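S.K.: Got a sequence here, can you model it:
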Amino acid sequence: MDNNMLILSEGMHTSIQDLGRKGYRAFGVPISGAMDKYSAILANKLLNNDEKLPVMEMTLIGPKILFEDNSLIVLTGADMAPHINGEAIQMNFVYKVTTSDVLSFGNLKTGARTYLGVKGGFLTEEKLNSFSYYEGVTSKEKVQKGDRLKIASIEAGLNPSSSKIKVKSAHFKEKKLEVTKGPEFNRLTKKHRELLFSKEFKIDAHNNRMGYQLKNKFPPIKNGEIITSTTIPGTIQLTPSGKLIIMMRDCPTTGGYPRILQLTDIAINQLAQKKENDSFKFDLESSFDFLGRLVNRFKD
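M.R.: Model (predicted):
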């Protein structure tokens, strides 16, 4: 037994991701990690894995996978109509797969990104304390047809539990994305601010792991450029031409456009499940909610 899975077809931008490559931004290395951390962590929790273990991230179109050994698997995030050996299976439910079982996907039903978790995680290439694929750091940017991915072995006779969790539909359908003020928010006029929080924005075709561009043009501001400064996932930049760009998990570590807003981490997860032409509004987080979020972050 080789404890491998063979990729029969790769789908659209399938990659291995964990919770990110932290501590290397000073060297220009992005954080990366799962676009929707909520769904990635859920996959590991359902398998009783450590939440930091790597999972497989799939975008819009799922791959076709042959298992070459026994494992326990679960699928979370977007519903891509998954099947094992041609039979439909449920999302957010742990299944046992055996040698020669084939996992495949149909048409996308909800969301944009699906996560495949395996018991014990993927034993793929680790670079700079992370398994997250990123061009220039790992040898691969995405999973390709013919790849054999090493997975952890499981104990003989280990069977899945029958527990299943129902994920709130709001995670995929939320129309208001929570934001805080960015460092250059004060450059916006009253008219800019009113427009920013009343307008419905639509996702452009130019969206990927690095960033989401929005279709709507926004009135440019004076002094439309800044000295190159720090950007992080969720930073919302306004270009001199009036283009809004939302930085995502693979975003560069610096940028030269005003950073007018910052998505909360929950909002980044929600945006990661949206695709071209999906729409939403920005919702400014209150100071009370912001402080509450900080307190919760540092609780034991």
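
S.K.: drop to CA atoms for contacts and neighbour counts, all remaining ones
M.R.: Noted.

S.K.: ok, the most centrally placed residue in the chain to residue 132 distance?
M.R.: For the chain, the residue nearest the mean C-alpha position is residue 35 (1.2 Å; C-alpha atoms, centre = their mean). Distance, residue 35 to residue 132, by C-alpha to C-alpha, to the nearest Å: 11 Å.

S.K.: do residue 268 as well
M.R.: 17 Å.

S.K.: The two - which one has more neighbours?
M.R.: Per other C-alpha atoms under 10 Å, whichever of residue 268 and residue 132 has more neighbours is residue 132, with 30 against 25.

S.K.: one more to put side by side:
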Amino acid sequence: MVKVLKTGLYSTIQDLGRHGYQEYGVPYSGAMDIYSASMANVLLGNDANSATIEITMTGPTLEFNCETSICISGADLSPRLNESQIRLNKPISVKSGDIVSFGKLVSGFRSYLSVLGGFKTEKVMNSYSMYPGITKYAMLFKNMTLIIDTSLDGLDKNHAGIKVKNTHFTNKTMDVFKGPEFDKLSKKQQDLLFSQPFTISKDNNRMAYQLTESLENNLEPIITSSVLPGTIQLTPSGKLIILMRDCQTTGGYPRVLQLKESSINSLAQKITGDSIRFDLK
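M.R.: Below is the predicted model:
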């Protein structure tokens, strides 16, 4: 078992998402940065869909009450094992009584901690991903106990040499496809989408990232239609909203662009004030 001594800013259990229930209004959820979450799992020899702890900006403090192995990928939040710094993207053995904690945010925004076999918390609709109203708990809380499989032994050494793409964190260009309402934009509006940078506003979370700059908008609202993570909506005020993993399943704003999956993952590592550009594919 793993005891949560401190929670950090916003720490949740996430796997790769809750698929097949969107017709009932259930969000996909899942790791904001699927690339990093999968990396943390694969380096341990886990299935990529095993449940991890998603850590946002500041990390939790965790007490391990059993022997297991962990791996931390994604943002660099200065992870430590018993106050000694540990490396990212490297399987680490932990013993009963060991404390894993985090310090200063060095780069990125979200980090992922995997354990051998994955976390075995509440599973709802074929997913461990926490979401308010779907799972009993929406995030980790102090003194919470996380169940893990202590019967597993050893690591799959064949995964130890996987190389992490640094561009995943440094790239400012977001690859996009045309959204269903893209062609309703004027030529000027279309050109502006790809000729200017956009800044991530303070309004960013697991549901959506809003951008600071405005785009002139004279489009009519659409009939409520399907949306999904990566859908970029143009609001009546001219603001662009990029839907993320916990987004609603339908929306009434024009869907002007759609982020490529790899760009959703990269965007999840951006913070308030970061600048991005769109590149049409």
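
S.K.: Near residue 226 of the second structure, how many other residues are there?
M.R.: Other residues close to residue 226 of the second structure by other C-alpha under 10 Å number 14.

S.K.: Which positions in the first structure sit opposite stretch 42-55 of the second structure in the alignment?
M.R.: Under TM-score structural alignment, the counterpart of stretch 42-55 of the second structure in the first structure spans residues 45-58.

S.K.: oh, I was asking about stretch 98-116 of the second structure
M.R.: The alignment of stretch 98-116 of the second structure onto the first structure (TM-score structural alignment) covers residues 101-119.

S.K.: thinking again about what came up before, now which residue in the second structure aligns to the residue nearest to the centre of the first structure?
M.R.: Match for residue 35 of the first structure (TM-score structural alignment): residue 32.

S.K.: Next one: that match from residue 230 of the second structure, what distance?
M.R.: 11 Å.

S.K.: Mutual contacts of the two, please.
M.R.: Counting by C-alpha atoms under 8 Å, 6 or more residues apart in numbering, the shared contacts of residue 32 of the second structure and residue 230 are 244, 264.

S.K.: right, and residue 41 of the second structure touches residue 47 too?
M.R.: Yes: counting by C-alpha atoms under 8 Å, residue 41 of the second structure does reach residue 47; the two are 6.4 Å apart.

S.K.: Name the SS class of the match of residue 35 of the first structure, please.
M.R.: Classification of residue 32 of the second structure by DSSP: H, G, I helix; E, B strand; the rest coil places it in coil.

S.K.: who touches the closest residue to residue 109 of the second structure other than its chain neighbours in this structure?
M.R.: Excluding its sequence neighbours, the residue lying closest to residue 109 of the second structure (C-alpha to C-alpha, 6 or more residues apart in numbering) is residue 269, at 4.7 Å. Residues counted as contacts of residue 269 of the second structure (C-alpha under 8 Å, 6+ apart) are 33, 74, 75, 108, 109, 110, 169.

S.K.: so what corresponds to residue 269 of the second structure in the first structure?
M.R.: Per TM-score structural alignment, residue 269 of the second structure is aligned with residue 273.

S.K.: ditto for residue 176 of the second structure
M.R.: So, by TM-score structural alignment, residue 176 of the second structure is matched to residue 179.

S.K.: I'd like the distance between the closest residue to its match other than its chain neighbours and residue 160 of the first structure.
M.R.: Nearest residue to residue 179 of the first structure, sequence neighbours excluded (C-alpha to C-alpha, 6+ apart): residue 263, at 4.3 Å. In this view, residue 263 of the first structure and residue 160 of the first structure are 36 Å apart by C-alpha to C-alpha.

S.K.: Between those two, tell me which one has more neighbours.
M.R.: residue 263 (27 against 17).

S.K.: What lines up with the more buried one in the second structure?
M.R.: Residue 263 of the first structure maps onto residue 259 in the second structure, by TM-score structural alignment.

S.K.: Would you mind listing the residues in contact with that match?
M.R.: By C-alpha under 8 Å, 6+ apart, the neighbours of residue 259 of the second structure are 174, 175, 176, 177, 230, 231, 232.

S.K.: count of residues packed around the second one?
M.R.: When you say that, I think you mean residue 175 of the second structure. 18.

S.K.: part of a strand, is it?
M.R.: Yes: under the criterion used here (three-state DSSP), residue 175 of the second structure sits inside a strand.

S.K.: Excluding residues flanking it in the chain, which one is nearest it?
M.R.: Residue 175 of the second structure sits nearest to residue 279 (C-alpha to C-alpha, 6+ apart), 4.9 Å away.
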